[in-house]
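# All I have is the shape, not the residue letters:
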């Protein structure tokens, strides 16, 4: 059976409103990042850690809102969506916020700027998609939120070789193991969401 018409689906999944919220989050990240980096009592661009972590978390919560709608009749057709349709949903849900936030933090992109925010957005999007398959979809936002707060509190001042693995969210944007963690989360989440859809 074919998927339902795009327009009712888009409105049922709150896609237009989500696009506006993503734009608002990007503007807020730009303003907050610029303000933090310019304060004389903060250590320059490295003060943008809350923005590089908080912006992607908000994007993940917004993505979770698009994974299920409030219309039971429409939602009953969701398992019949083709894998290609779900793949497009997953990739756009991860890449559009990542691009918007990257543009917001282009200044000093390697120091908790564009690179870090792209990595964090893609990783948390993957974690949200993975959660939507494994737990009830209305709780898909919860694992990303718990992981973000736990990592931010535990790894803020930690150092050592292993931090790039478990503290990947609070690493600068350089190429290290943190990118591997984000890549695995995105790949696993998108793959399972594409194959199985969401858990109800």
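Yes, it's here. Only a predicted model underlies this, so the values are computations on that prediction, with no experimental measurement involved. Numbering: from 1, shown residues only.

# going forward, measure contacts between C-alpha atoms and count neighbours the same way
Will do.

# Go ahead and confirm residue 86 touches residue 193.
Yes - in this structure residue 86 lies within contact range of residue 193 using Cα atoms under 8 Å: 7.0 Å.

# Looking at the two, which is more packed in?
The neighbour count for residue 86 versus residue 193, taken as other Cα atoms under 10 Å, is higher for residue 193 (26 against 21).

# need the contact list for that one.
When contacts are counted by Cα atoms under 8 Å, 6 or more residues apart in numbering, residue 193 is found next to 86-87, 90, 129-130, 132-133.

# got another, please set it beside the one above:
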């Protein structure tokens, strides 16, 4: 298990977990203090999940791009496992709220949004690199939480605002699933783009 601990440290996973936990806790406290509802609304939950996902987005690349593409390591399996563990970690952090008076629920919505946003982030990491992988999830989330977008029977609206659609909305679930699967496959098989050596060389 030593390689696993080294992998987590090299990807700054402990810092990402701490940041995500702080974000989830802060949103929970604000909801507990300023609202009387026992369920944290979909817009707040979506923004919280997006910020937690962005924190984990920084872990999708290491300090050495060449090492992340070496043939001596089964990187596709490791990358896929990394994403699945990130999904489990964020979902677990959010699920802890079910023990309190302000909750991120239903679970289906939490899982859908976490998987979809992580897939979108992973797709960004595969295309433009982990450092810029936050752009797509941030942009789509800000669009989805716009006041005039909400539960709708229009499929186009359901796709555009899939994050805030009720759990069980077919178009929203399909959109999240496509993003999750596409991002997983793209990141697992390709990893991130190789950066110039000058960008990855240690400072002196």
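Sure, I can see it. These numbers come from a predicted model, not from an experiment.

# how do the contacts of residue 193 of the first structure look in the second structure, which are kept?
The subset of those whose aligned counterparts are also in contact in the second structure, taking both residues aligned by TM-score structural alignment, their matches' Cα atoms under 8 Å, comprises 86-87, 129-130, 132-133.

# biggest helix in the first structure, by residue count?
Secondary structure of the first structure read by DSSP state H shows that its longest helix is helix 15-38.

# Check what contacts that one and list those residues.
10, 42-48, 51, 55, 58-59, 62-63, 66, 97, 100-101, 103-105.

# One more: stretch 161-174 of the first structure?
Residues from elsewhere that reach stretch 161-174 of the first structure, judged by Cα under 8 Å, 6+ apart: 49, 52-53, 109-117, 119-120, 148, 151-152, 154-156, 176-179, 181-182.

# Check stretch 89-105 of the second structure too.
With Cα under 8 Å, 6+ apart as the test, stretch 89-105 of the second structure has contacts from 17, 20-21, 24, 28, 31-32, 37-41, 45, 49, 52-53, 107, 110-111, 114.

# Quick one: map residue 135 of the first structure onto the second structure.
Residue 135 of the first structure maps onto residue 128 of the second structure when the alignment is built from TM-score structural alignment.

# got the residue ranges for the helices in the first structure?
Applying DSSP H to the first structure gives helices spanning 6-12, 15-38, 49-65, 72-75, 83-104, 114-134, 141-155, 163-166, 177-196.

# Can you list the buried residues in the fourth one?
By neighbour count, and taking 16 or more other Cα atoms under 10 Å as the criterion, the buried residues in helix 72-75 of the first structure are 74-75.

# repeat for the longest one
Within helix 15-38 of the first structure, the residues scored as buried using 16+ other Cα under 10 Å are 15, 18-19, 21-23, 25-30, 32-34, 36-37.

# Which one of the kept ones among the contacts of residue 193 of the first structure is nearest to residue 78 of the first structure?
The closest of these to residue 78 of the first structure turns out to be residue 86 (Cα to Cα; 9.5 Å).

# Find the nearest non-adjacent residue to the closest one, please.
Distances taken as Cα to Cα, 6 or more residues apart in numbering place residue 194 nearest to residue 86 of the first structure, at 5.1 Å, with adjacent residues excluded.

# Thanks a lot, see you next time.
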